[in-house]
Each structure stands twice: as C-alpha cells, then as structure tokens.
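Colleague: Below are the sequence and a predicted model for it; my questions follow.
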Amino acid sequence: MAKAFASQGDLSEKKTSFTEIGEGLYAFTAEGDPNSGVIIGDESVMVVEAQATPRLAGKVIEAIRTVTDKPISHLVLTHYHAVRVLGASAFAAPQVIMSDDARAMVVERGQEDWDSEFARFPRLFQGHESIPGLTWPTTTFSDAMSVYLGNRRVDIMHLGRAHTAGDAVIWVPDQEVMFTGDIVEYHSACYCGDGHFADWGDTLDNIASFDPASIAPGRGDALVGRPMVAEALEKTRDFVESTYRPVARVAARGGSLKEAWDACRAECDPKFSDYAIYEHCLPFNVARAYDEARGIDTPRIWTAERDREMWDALQG
C-alpha cells in the first residue's frame, strides 16, 4: 500500500513540554513537531520561532505567561520555512529578525514554500485562515548582531549553511545556552530538502566550538547538559552524512534518483527509521542530496506539484 503523502496521515495531537534550559530560558517542544524558544530579559521577552499559524503560536504564548508577564519585544526566526514563521502575527513583536539570506528566501520562494508545506502538514496548520500573509522581518543581519533585553545580551549569528542557506543561531552567553533551529535535531529526522550537505558538518563544528551547556534544537527534546548536547550534535552529523554519502556515490556513477533512494534507505533505515518525521523527510532529502551531488548548489524550489511528483516516484 502506498504511504500517505508526507504527514497527511499524522493527525494525532502531540504533547507539548515547556522546559527550562537555563535561567530565564525555555524550550517549547512537542514530540518532534517544530520547537520554539523563549528568552526572558530584565525588561522583555524574545521568542525564537513563530510556529505555523497564529493559533499554534498562541500555545507558546500561553506557556510564556505561566512564567512571566513581561512584554514580547523580539521574535527571531532562525530560517525561512512556513511551519516556522507564519504564526508571527500572534506575537505582535515590534522587532522580527531574520538573516539577510533568510529574507532572500522569502522573496524567492515564500509563497511556494507556504503552499508546499500546507499540503504536507495539515495538522500543523490549524487555524490557517488567520494567517495574514507572508512573514517579513523588520530587521536583518549578515553575519551577527546583538540584542539587549535590559542587561541580558543575546547574540544572533549566521555560523554557516546547513538546514538552509540562511540559518541563524541564538546564543545567550550568560547561561552558555544556544537555540539552533533545525541545524540540530534530537531523535528527529533532519529535513534536508533545502539543505547544504557539504557545509552542514562545518556548521555543527562551529556550534560545538561554543561548548553550549544546553541547546534548544529545532525538533525533539531540549538538550540539557553537555553530554546530551554532544550526543545530539553527533547524531545530527551522522544523519546528514549517512543521507548524503550513499546518494553521492550513486550520482557519481551516473545512477538514477531511484537508485539513490534505494542506496540511502539501505544505509539510513537501520539507524533512523524510528526518528520523528523520518518517512516524511526521506524523499525530499534524497532529491536534494542527488541535486547537490550533481553540482546544483542552490536548492530547487519545492512546489505543491513538485512535492507530489517526487513523492509518487519515490515513496508512493
């Protein structure tokens, strides 16, 4: 029997958690669904990731209000994907921050990405009718910027390409805590459909160089303590390399996308088949790895039509 397209068959509600990962720092997680982060300063609150709709963003706001009544002044979006950004209006934050490259992705493929992800993740778009439109930043940066929430300094940096070309990480130096977006995952498949495999490992090294005490990853449980951080970094690296390596071998000998798919499954299934959204991600990951191995540096734009065509060819 053909597998349901992407996550259309995944309709069960996920249990959310709100975990303190440092003083005044929290990870909002939901069993492999997109995570959000919360940074509480002396005067206001910064939120990391907006969720897919204002309704889902409301759950993050409810969690925030259990620990502080300070206003939300900043929203940082680690990259541009619809499931991460389209709930932004719920926060009414005066400052919405993205990297320059992330903003460029909104310009280049914002509507296509929205249409694509809406079809893939129906459960994550609860209340989609309240989305006012594409999410645009009020502030962008190229390499790094700092924001002061009163006395608390927050550093927002681009440490290299990985999950997308525009990935940002958020570093809170007083607690040695980092929010990585989807560069790092924990017991959840990395979505690599817009990724840069050759750069991903170096970006993980750059994250490791900060020696974070805790990390809020893009998906999966909060990573509290250096041993858990190290485990997640290594498993993320293994996932990315195990996906790309067999596909690149097939591409190098002129093999087909379907042959690359079979080779990737042979290497990845034994290690990662129990990861959240593994089956969802795999076709998109193989297609992108195959393109990159053949010299296509900028990921091709996913559209709802391309999604279906690729899914039917590989996973259908």
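Modeller: Looks like it came in fine. The structure presented is a predicted model; accordingly, all values stated were derived computationally and were not measured.

Colleague: only C-alpha atoms for contact and neighbour calcs from this point on.
Modeller: OK.

Colleague: For the chain, just list every one of the helices.
Modeller: Using DSSP state H, the helices of the chain run over 54-64, 82-85, 100-120, 197-208, 226-252, 257-272, 278-293, 304-314.

Colleague: And the most centrally placed residue in the chain, how far from R153?
Modeller: The centre of the chain sits closest to D182, judged by C-alpha atoms, centre = their mean, with a distance of 3.0 Å. D182 is 23 Å from R153, where distance means C-alpha to C-alpha, to the nearest Å.

Colleague: again, but for V85
Modeller: Distance of V85 to R153, given as C-alpha to C-alpha: 23 Å.

Colleague: So for the two, which sits in the more crowded spot?
Modeller: Between V85 and R153, counted using other C-alpha atoms under 10 Å, the more crowded position is V85 (26 against 15).

Colleague: try this one side by side with the last:
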Amino acid sequence: MTKQFASHADMEDKEVSFEKLSDNAYAYTAEGDPNSGIIIGDDAVMVIDTQATPIMAQDVIRRVKEVTDKPIKYILLSHYHAVRVLGASAYNAQEIIASRDTYDLIVERGEQDKASEIGRFPRLFRNVESVPPGLTWPTITFDGEMTVNLGNLEVQILQVGRGHTKGDTIAWLPEQRILFAGDLVEYQSTPYAGDCYFREWPHTLDTLAEFNAEKMVPGRGPALKSADEVRKGLAGTRAFLTDLYSSVNTGVAEGKDLKTIYRETYDFMKPRYSDWVIFDHCMPFDVARAYDEATGYDDPRIWTAERDIEMWKQLEG
C-alpha cells in the first residue's frame, strides 16, 4: 500500500508547552512540531522562528503577553523554510533579522519552498489564507555574527557552519548558557535534511558542542534543560545524519540506483529512529538529498511542489 504523501496523514493536534528556561528565556514547543524561542530583555522581546501562519503565531504572542508587557521588537529567522517564517506578519515587529545566506536563499527559492512546504504539511498550514501575499523578507541581514541589545541583555546571533541549510543561525545567551539552535539540532524528532549539507553538518554540531550550553531550544522536540540533555540532543542529531549518509554513500559506491538505496537505507534506519517524530515524512527527502550530495550535487537542488510528488512516487509508489 502506498504511503500517504509527506505529512498528509498527520492531522492530530499537538499539545503545546511554554516553558521558562530563565528569567529571560522561554521555549514554545509542541510535541515535535516546529519550535519557537522567546528572549525577554528590559526593553524588548525577540522571537526566534515565527510558526507557519499568522493565525498559529497568535498563540505564541498570547503566551508571551502572559509573562511580559515588553513589546516584541525583533524576529530572528533561524533559516528560510516557510514553516518557520510565514507567521512573521502577526508580530508587527520592528525588525526581522536573518543571515545574508538566508536572505539569498529566500531570493533563490523562497516561492518554490513556500508552495512545496504548504503541500507537504496540511495541518501546520491550517489558516494558510492568513499569510499575506508574497514572501517574508528580512529587514536586517548580517554576515557571520551580530549582537542585539534587548535592554540589559545582549543576544549573540551567530552562524557557526552549514548544516540544515547554508544560512543556519543560532541565538546565544552566553551568561546564562542558553542556546537557541533552530533545526541544526532536533530532539526525539527526525532531522529534515532535504536542503542540507550532510558532510558539513556534523562538524557544525561539533562547533555547537563547544559552547557547552546548559540549556537549549532545538528546532523540534522538547526543550533541553540540562547540559546532559543538550549533549544527547547534539549526539542524536549527529548519529542520525552520519548513519543515513554513510548508508547512502555506500550504496552509491556500489553502483545501486536511488530506489534501491532508499529501501536499504530505510530498512537500516527504521529500527534505530522510527519512533522519532516525522520519520516517514523525512526519509524520502533526506535520502534523495544524500544521494544528490554523494553523486556530486554539492548544493541542494530546489524542491518544488511538482518535484516533491515526483520523488515521493518514485521512492514510495
């Protein structure tokens, strides 16, 4: 029996958690749905990743208002994916911050990615009509690093290497040792690697480990509230990536075709990771990207709604 496309079978609402990590930091998580991070200073609030639509963003805004009367002045985009950015208009923020690499990806493939992701995630893009026409554009871009002062609280915004995308951006509170990792790190959730750099991502995770964070908000999964949980999050993400790419790379070296490699890799990964959220959704996209990288496509090809369906039929049909 053919599997339903992507997450079309995933229609059950998730339970949201809004957890305090410090007097300045909160995690908005939802059982493996995309997370948002909140940083509160004396003068302003920063929200990291906006949710998929303005209607969905309203729940983040409501919870922020329950803990502070400070205005949400800044949005930080950890990367360009639609599920992270299309809720931005709800916040009426003064500035939307992104890396220059993320800006360039929005220019290059933002429209295609928007159509692709909306097609994959019907539940996450409920009320998609609330998304204003066009794309979400940063008002501030940076190369490498920048600092934002929220009022007696400096937030370091950094690119530490390519991984989930080439524009991945983290936020770091050095005095509190709290890291907002975006989709560079997942916990109990399958990494989506369709736009990734498999050979570089593990090295980027090693760099993140050097921060010695004591708490972390990953891209998906529960907030990590101890140094040990942070280490487990980094190690789990790294293991998934290296296991998958090793399997695909071996298949390519042996001259096997993509569908054969997919079946073998799926069977290899399933006993280890099938209980992670969105495993079946991610695997075709992840293996397709790993196959591309192993066969000479150094940069990810653009996913379109049409390419999504074609790939899914080839691997899961």
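Modeller: Thanks, I have the structure now. The model shown is predicted, which means the values in this text are computed figures rather than measured ones.

Colleague: Please state their TM-score.
Modeller: Overlay of the two chains. TM-score (TM-score structural alignment, normalised by the length of the first structure): 0.99; 316 aligned residues with a C-alpha RMSD of 0.8 Å.

Colleague: can you give me the strands in the stretch 51-200 of the first structure?
Modeller: For the stretch 51-200 of the first structure, the strands defined by DSSP state E, counting those that start in this stretch cover 72-76, 95-99, 139-141, 144-149, 152-157, 169-172, 177-181.

Colleague: What helices and strands are in contact with the first one?
Modeller: Strand 72-76 of the first structure is packed against strand 45-48, strand 95-99, with contacts defined by 3 or more C-alpha pairs under 8 Å, 6 or more residues apart in numbering; DSSP states H and E.

Colleague: and if you look at the fourth one?
Modeller: Applying 3+ C-alpha pairs under 8 Å, 6+ apart, one finds that strand 144-149 of the first structure makes contact with strand 152-157.

Colleague: sorry, back to before: Serialize the strands of the stretch 51-200 of the first structure to a markdown table and add fields for distance to A313 of the first structure.
Modeller: As requested, the strands of the stretch 51-200 of the first structure are arranged in a markdown table below (distance: least, C-alpha to C-alpha, whole Å):
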| stretch | distance to A313 of the first structure |
| --- | --- |
| strand 72-76 | 37 |
| strand 95-99 | 34 |
| strand 139-141 | 38 |
| strand 144-149 | 41 |
| strand 152-157 | 38 |
| strand 169-172 | 35 |
| strand 177-181 | 30 |
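
Colleague: tell me the most buried of these?
Modeller: strand 177-181 (a mean of 27; mean count of other C-alpha atoms under 10 Å).

Colleague: ok, and what's touching that strand?
Modeller: 21-22, 35, 37, 48-49, 78-79, 167-172, 212-219 (C-alpha atoms under 8 Å, 6 or more residues apart in numbering).

Colleague: Just the buried residues of those residues.
Modeller: Those of the contacts of strand 177-181 of the first structure that meet the buried threshold are 21-22, 35, 37, 48-49, 78-79, 167-172, 212-219, by 16 or more other C-alpha atoms under 10 Å.

Colleague: average distance between whichever strand in the first structure runs longest and the second structure?
Modeller: The longest strand of the first structure (DSSP state E) is strand 33-40. Mean deviation of strand 33-40 of the first structure relative to the second structure after superposition (mean C-alpha distance after the TM-score superposition for the first structure): 0.2 Å.

Colleague: so that strand versus strand 152-157, what angle?
Modeller: Here strand 33-40 of the first structure runs at an angle of 140 degrees relative to strand 152-157 (axes from the mean of the first three to the mean of the last three C-alpha atoms, to 10 degrees).

Colleague: and strand 33-40 of the first structure, which residues are buried?
Modeller: Residues 33-40 are the ones in strand 33-40 of the first structure that count as buried (16+ other C-alpha under 10 Å).

Colleague: Now render these as JSON lines, adding distance to V177 of the first structure.
Modeller: Formatted as JSON lines, those follow (distance: C-alpha to C-alpha, whole Å):
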{"residue": "D33", "distance to V177 of the first structure": "21"}
{"residue": "P34", "distance to V177 of the first structure": "19"}
{"residue": "N35", "distance to V177 of the first structure": "15"}
{"residue": "S36", "distance to V177 of the first structure": "14"}
{"residue": "G37", "distance to V177 of the first structure": "11"}
{"residue": "V38", "distance to V177 of the first structure": "11"}
{"residue": "I39", "distance to V177 of the first structure": "10"}
{"residue": "I40", "distance to V177 of the first structure": "13"}
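
Colleague: equivalent range in the second structure for the longest strand of the first structure?
Modeller: Mapping strand 33-40 of the first structure onto the second structure (TM-score structural alignment) gives residues 33-40.

Colleague: Now do that stretch: everything it contacts.
Modeller: Stretch 33-40 of the second structure has contacts (C-alpha under 8 Å, 6+ apart) with 14, 23-29, 45-51, 60, 64, 68, 70, 83-84, 150, 180, 217-221.

Colleague: Could you report the distance from V47 of the second structure to I157 of the second structure?
Modeller: To I157 of the second structure, V47 of the second structure is 12 Å away according to C-alpha to C-alpha.

Colleague: Quick check: neighbours shared by those two?
Modeller: Counting by C-alpha under 8 Å, 6+ apart, V47 of the second structure and I157 have no shared contacts at all.

Colleague: Measure how buried the closest residue in space to Y291 of the second structure that isn't next to it in sequence is and give me the count.
Modeller: Using C-alpha to C-alpha, 6 or more residues apart in numbering and skipping the chain neighbours, the partner closest in space to Y291 of the second structure is V248 (6.2 Å). Look at V248 of the second structure: counted by other C-alpha under 10 Å, it has 29 neighbours.

Colleague: Can you verify my assumption that V248 of the second structure contacts D292?
Modeller: No: using C-alpha atoms under 8 Å, V248 of the second structure is not in contact with D292, being 9.8 Å away.

Colleague: I only care about the contacts of stretch 33-40 of the second structure that end up buried; give me the ChimeraX line for that.
Modeller: Typed into ChimeraX, the next command selects the buried ones out of the contacts of stretch 33-40 of the second structure (criterion: 16+ other C-alpha under 10 Å):
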select :24,25,26,27,28,29,45,46,47,48,49,50,51,60,64,83,84,150,180,217,218,219,220,221
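
Colleague: For P227 of the first structure, grab the count of nearby residues.
Modeller: Residues lying near P227 of the first structure (other C-alpha under 10 Å) number 11.
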